[in-house]
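A.B. asks: No letters, just coordinates:
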């Protein structure tokens, strides 16, 4: 009897001429909390927000069906267009820089320095704290008019340094720096990926006279490309949903001059500031489409640069 036949026989135990089916009640009992969360906290609210996106709803009165009016209004909303521009700049600039810094630190830690566990923990810490309210408040103080950055610049002889948070030209840059600073999570993933690359490849390349830069381009990057792709997708999704940093640094206004008006912050203002929940729901679904589009593009482009060692 084949292995498949034996497994089939074991799965279909017969008692009294009747086939006994496995009892899955215990499995569903253990899965119940997850299933309740999936349908009650995720799928249910998503369907409700999709329905509300076609209504005029202010939380105080019953929803009023208005069809596509919210989406038409979005096409003519200048502040929404600006929030998209700010968010795209934030994502396109901060994510590559963050991943580059994370990869650079991972390469340094991969060299086997003493106290690796300590440095790994220290570098990972910003990822745990970077999205917190406390760190955002601290960041606002550091880059304020009388903050630490300006105090250091004054000691170096710079007269009347600018208020980085209050200047529309630099306010977004401070939040980008905050995002880059939270490089710990992708760094840990990069470090794990580097540890999986066989050393024999580097030894063979070194024997052939390849320089360190050539080894990095020809061995490290191709073999690490699945990890780079994984981190890229995760960080893109997370960056598009950034909210706390912009809310705290700008005091919830998205200022100065809407220079830090992230899409999620504008969505929050429309939904909870102006109680326009129907419009906010439509904005939320536009964000879902944007994130899905960027993710799909990454997956389609992955076949041209992601190398899997099968």
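C.D. replies: That came through fine. Since this is a predicted model, take the numbers as computed values, not measurements.
A.B. asks: drop to CA atoms for contacts and neighbour counts, all remaining ones
C.D. replies: Will do.
A.B. asks: which helices and strands sit right next to the helix or strand containing residue 118?
C.D. replies: Per DSSP states H and E: residue 118 is located in helix 116-129. When contacts are defined as 3 or more CA pairs under 8 Å, 6 or more residues apart in numbering; DSSP states H and E, helix 116-129 packs onto helix 78-109, helix 184-195.
A.B. asks: And here is the other one:
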């Protein structure tokens, strides 16, 4: 019997299995080729470049770990790191709370709710540059809409993008503008919660707040976790909107790591140091993500069939 079993395990796949295997490799090959050419290749190249001194105008010269030593001793790097962590934590925190609140409202069975869902989703399809230019005007200290509304209430609005104290909060406020994708994900999660759970809670006398805290939040925790992880990854890499709106100012108050990498690469042409900064940013993203997965064991609840 063992010999027959061994022969069966060693039996060659049939024509159908071989055809399925060929189809698999055929359909996956565009992604593999694309990843090697536009992903894996540049990633490997950046690791090599980070060990060189290369200004784009001359041939690269190998310097070993000098760029990483320079990074550790660079005070601007720590300024950018602090700004990046501050922006990421604040934007993700505000984004999670505001988008979840909007998703709860947009999940109500009201007439014309689809129109409001469309309205809240539309900003997410606007290009980043257009969004940046729009918010530069909204946050303008003299004729911006926010300071105008504050003035109607008798409050003197700050110079949002020109103030070291208010520049990051202004960017955080702007980051919520394009959260339509996150709202859609929350809506999908909310509509996947069994109605029977709410009905049982109402029979037991649970009010709105208890149903939200003991049913909605636990059942939605995997979705919240997904949005937190992806939000942190995106926020830690942010630089385009900051480049357009503040260029890292005033006095490096909005200098994020992504923008610092851009400066070193395309303003100072120090490609080796820019590559080292990129790998440092990659390590930070991995570390933050691992911490989030570790903490998720305490508050993320998965439905068991």
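C.D. replies: Noted; the coordinates are in hand. The structure displayed is predicted, hence computed values, not measured ones.
A.B. asks: quick one on the thing from earlier: out of the helices and strands packed on helix 116-129 of structure 1, the one nearest residue 246 of structure 1 is which?
C.D. replies: Nearest to residue 246 of structure 1, of all those, is helix 78-109, at 10.4 Å by CA to CA.
A.B. asks: Which one, of the helices and strands packed on helix 116-129 of structure 1, ends up nearest to residue 239 of structure 1?
C.D. replies: That would be helix 78-109 among these, by CA to CA, at 5.8 Å.
A.B. asks: Please point out which parts of the helix holding residue 118 of structure 1 sit buried.
C.D. replies: Neighbour counts over helix 116-129 of structure 1 (16 or more other CA atoms under 10 Å) mark 120, 123, 124, 126, 127 as buried.
A.B. asks: Take the residues you listed and write them to JSON lines, including distance to residue 85 of structure 1.
C.D. replies: Below are those laid out as JSON lines (distance: CA to CA, whole Å):
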{"residue": "120", "distance to residue 85 of structure 1": "35"}
{"residue": "123", "distance to residue 85 of structure 1": "31"}
{"residue": "124", "distance to residue 85 of structure 1": "30"}
{"residue": "126", "distance to residue 85 of structure 1": "27"}
{"residue": "127", "distance to residue 85 of structure 1": "25"}
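A.B. asks: of those residues, closest to residue 26 of structure 1?
C.D. replies: Of those, the one sitting nearest to residue 26 of structure 1 (CA to CA) turns out to be residue 127, at 37.7 Å.
A.B. asks: aligned partner of the closest one in structure 2?
C.D. replies: Taking TM-score structural alignment, the alignment pairs residue 127 of structure 1 with residue 124 from structure 2.
A.B. asks: Please identify the deepest-packed of the helices and strands packed on helix 116-129 of structure 1.
C.D. replies: helix 184-195 (a mean of 20; mean count of other CA atoms under 10 Å).
A.B. asks: Map residue 238 of structure 1 across to structure 2 for me.
C.D. replies: Checking TM-score structural alignment: residue 238 of structure 1 goes with residue 234.
A.B. asks: Its match: how many residues sit nearby?
C.D. replies: Number of residues near residue 234 of structure 2 (other CA atoms under 10 Å) recorded here: 14.
A.B. asks: Go through the helix or strand harbouring it and flag the buried ones.
C.D. replies: Taking DSSP H and E as the definition, residue 234 of structure 2 sits inside helix 217-236. Buried residues in helix 217-236 of structure 2, counted by 16+ other CA under 10 Å: 217-225, 227-229, 231-233, 235-236.
A.B. asks: Also stretch 239-259 of structure 2?
C.D. replies: 239, 241-249, 252-259.
A.B. asks: Quick one: distance of it to the chain centre.
C.D. replies: 17 Å (CA atoms, centre = their mean, to the nearest Å).
A.B. asks: Give me the distance between the two termini of it.
C.D. replies: 5 Å (CA to CA, to the nearest Å).
A.B. asks: Mind listing residues that contact stretch 137-149 of structure 1?
C.D. replies: Applying CA atoms under 8 Å, 6 or more residues apart in numbering, the contact partners of stretch 137-149 of structure 1 are 150, 161, 162, 163, 164, 165, 166, 174, 178, 248, 249.
A.B. asks: chain center to that stretch: distance?
C.D. replies: 25 Å.
A.B. asks: buried set for that stretch?
C.D. replies: 139, 140, 141, 142, 143, 144, 145, 147, 149.
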